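**Q** no sequence on hand, only this structure:
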């Protein structure tokens, strides 16, 4: 393990720390996705407007819910030994029972919560995406299920469930080889191609962390040995930290995985269940006031929190079913 870390630190040292020319566009991209959480999903959920006008971008029907209270017994946030935690996560993941690969015509159902940073508003969202990514489904405001075709978006970095599955099964189960594979994958280097966001070089360790956590949070059918390798590879990335007592939008307390870097504006957690190490949601905490576009008032104040929660994830045979 020590030799692995030494080699990776030397590899990272050859790459300069990210400057503001990289940090600022990435922050803008993140904030844009916070303000419009349905943007990426909306490309999949093209719903016909009530007036029969041109097809409009829309997310799954959002149903306001009262914020779930944090459990009274939730432990305080505390830093843990990331190496020990991730090693244990790998052991647990490796003992899971493998799932069969879904058929292209099956559907991936998810129910999520989103708690906004400034208003504290909590919304629930249900969505169905066909496994091959060709169709999406959601309830409209009248409670009617609407199924829509999904046009391709060549500039997007998001993938269909089937494409995620295919990329996963190409990955090696050796942690060092897996780390090298995800870092060099041109898909995650070249995309997304977004208007107004300049291209910039992302440090290799940052990309490795980002892609591994993305795979772990896609709630797909990951082979157990590969999931175990994901956690072991994550332990090789410098700067990865784990804290306990980090809550998602549903108030569930879990293990918050984050990565130290040069951005001191906010800390972004991926939250894992304390026992199963399954993905629960995300939590972004502002470490100082965030001013955008020269505004005199901060868009987000120090201590503001935006969080999400994955409440349900299942493979079903048709839209409308919840597993």
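**A** Structure's in. What do you need? Since we're looking at a predicted model, the values are computed, not measured.
**Q** CA only for contacts and neighbour counts going forward, please
**A** Fine.
**Q** now residue 182, nearest residue through space, not along the chain?
**A** Closest residue to residue 182 apart from its sequence neighbours, by Cα to Cα, 6 or more residues apart in numbering: residue 208 at 6.0 Å.
**Q** packing partners of whichever strand or helix holds the one you found?
**A** Residue 208 belongs to helix 204-217 when assigned by DSSP states H and E. Contacts of helix 204-217 with other secondary structure elements, assessed using 3 or more Cα pairs under 8 Å, 6 or more residues apart in numbering; DSSP states H and E, are made with helix 175-184, helix 224-234, strand 279-286.
**Q** use this one as the comparison:
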């Protein structure tokens, strides 16, 4: 176990965390990024990225995150492969955090960039068959289902993107949605409907995941939301894509949150109610949730953190001069 000191402790990675690190490192704050359970954030499970400024051609999400991490390290960021399990923010700076490794991190400022995590259905068989045919990440696991039947559960952007991606590996992709129309962007819906490899089951919910004789996923038990009729769908893989929830469990009772669990910040800024503690990216943004907005917020958090530290230094110098 070790203790790590920094002027700016960044909890979580992804576009917000890496951008905060780049700006903080260039300001000579010697930032530490504690990467968390999913280094790189949600973009590591996103394939084609065509709306991030600066790239004429489509780029891959994992590659983009690797480049951001490398840039942050190049300018002086320390990357820690650890996950924060507890924080002490209430007593003011310096702030303390404990990692799963047992290491202690002490920061004069903190930027929270823990992002969001995939939501699960919470039905029988889902967790038991995790890694045995049930997944929440097509980019991570789609390769294992080459030439097999797969299903995607959901009706928003995430679900449609997952279904489209899976056609790279499978000629038999079924999208299962509990309503009779999608909630995704129209351009994505058009691509989905035009793809001959994808079929859609409307007004269906997944009641449970059932294993086959080999112990892996064999079929889904479905229920019609209008008639109540039960049915089954044989499939080798099922990808749950019903959205994400902000990863804020660590900060409950320590920082104000809205009804959805997103961290509250001062409007137009990444400032939380605790001076020196900032939040950026999907952990506080339930409206836009884009890589570019997360990166912008990470930049803002680093700049505000730098100004916070400079103001403290000025105040200390003024106090010393007055003695």
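**A** Okay, I see it. Owing to the predicted nature of the structure, the values given are computational and were not obtained by experimental measurement.
**Q** now the TM-score, please.
**A** Structural agreement between the two chains, given as a TM-score (TM-score structural alignment, normalised by the length of the first structure), stands at 0.22; 123 aligned residues with a Cα RMSD of 6.6 Å.
**Q** coming back round to it: possible to save the helices and strands packed on helix 204-217 of the first structure as a markdown table with mean neighbour count?
**A** As requested, these are arranged in a markdown table below (neighbours: other Cα atoms under 10 Å):
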| stretch | mean neighbour count |
| --- | --- |
| helix 175-184 | 19 |
| helix 224-234 | 24 |
| strand 279-286 | 22 |
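**Q** including distance to residue 255 of the first structure, could the ones you listed go into JSON lines?
**A** Formatted as JSON lines, those follow (distance: least, Cα to Cα, whole Å):
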{"stretch": "helix 175-184", "distance to residue 255 of the first structure": "21"}
{"stretch": "helix 224-234", "distance to residue 255 of the first structure": "13"}
{"stretch": "strand 279-286", "distance to residue 255 of the first structure": "9"}
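**Q** so which residues of the stretch 101-250 of the second structure form helices?
**A** With DSSP state H, counting those that start in this stretch as the criterion, the stretch 101-250 of the second structure has helices at 138-141, 157-166, 186-194.
**Q** looking at the ones you listed, which is closest to residue 304 of the second structure?
**A** Set against residue 304 of the second structure and scored by Cα to Cα, those come closest in helix 157-166, at 32.2 Å.
**Q** mind listing what's buried along that closest one?
**A** Within helix 157-166 of the second structure, the residues that count as buried by 16 or more other Cα atoms under 10 Å are 157-166.
**Q** state which helix of the first structure is the longest.
**A** With secondary structure taken from DSSP state H, the first structure has its longest helix at helix 20-35.
**Q** one more: the second structure?
**A** For the second structure, the longest helix by residue count, based on DSSP H, is helix 291-322.
**Q** what's the neighbour count on residue 253 of the first structure?
**A** Residue neighbour count, defined by other Cα atoms under 10 Å, stands at 24 for residue 253 of the first structure.
**Q** and what of residue 67 of the second structure?
**A** 13.
**Q** now for the helix or strand hosting it, which elements pack on it?
**A** Assigned by DSSP H and E, residue 67 of the second structure belongs to helix 61-74. Counting contacts by 3+ Cα pairs under 8 Å, 6+ apart, helix 61-74 of the second structure is packed against helix 14-26.
**Q** elements contacting the helix it packs on?
**A** For helix 14-26 of the second structure, the packing partners by 3+ Cα pairs under 8 Å, 6+ apart are strand 3-11, strand 32-34, helix 61-74, strand 104-112, helix 291-322.
**Q** circling back: give me the contacts around the helix holding residue 208 of the first structure.
**A** Applying Cα atoms under 8 Å, 6 or more residues apart in numbering, the external contacts of helix 204-217 of the first structure come out as 12, 15, 164, 168, 179, 182-183, 188, 227, 230, 234, 237-238, 240, 259, 270, 279, 281.
**Q** how about that helix: buried residues?
**A** In terms of neighbour count (16+ other Cα under 10 Å), helix 204-217 of the first structure has its buried residues at 204-213, 215-217.
**Q** what angle separates it from strand 279-286?
**A** Orientation note: helix 204-217 of the first structure sits at an angle of 130 degrees relative to strand 279-286 (axes from the mean of the first three to the mean of the last three Cα atoms, to 10 degrees).
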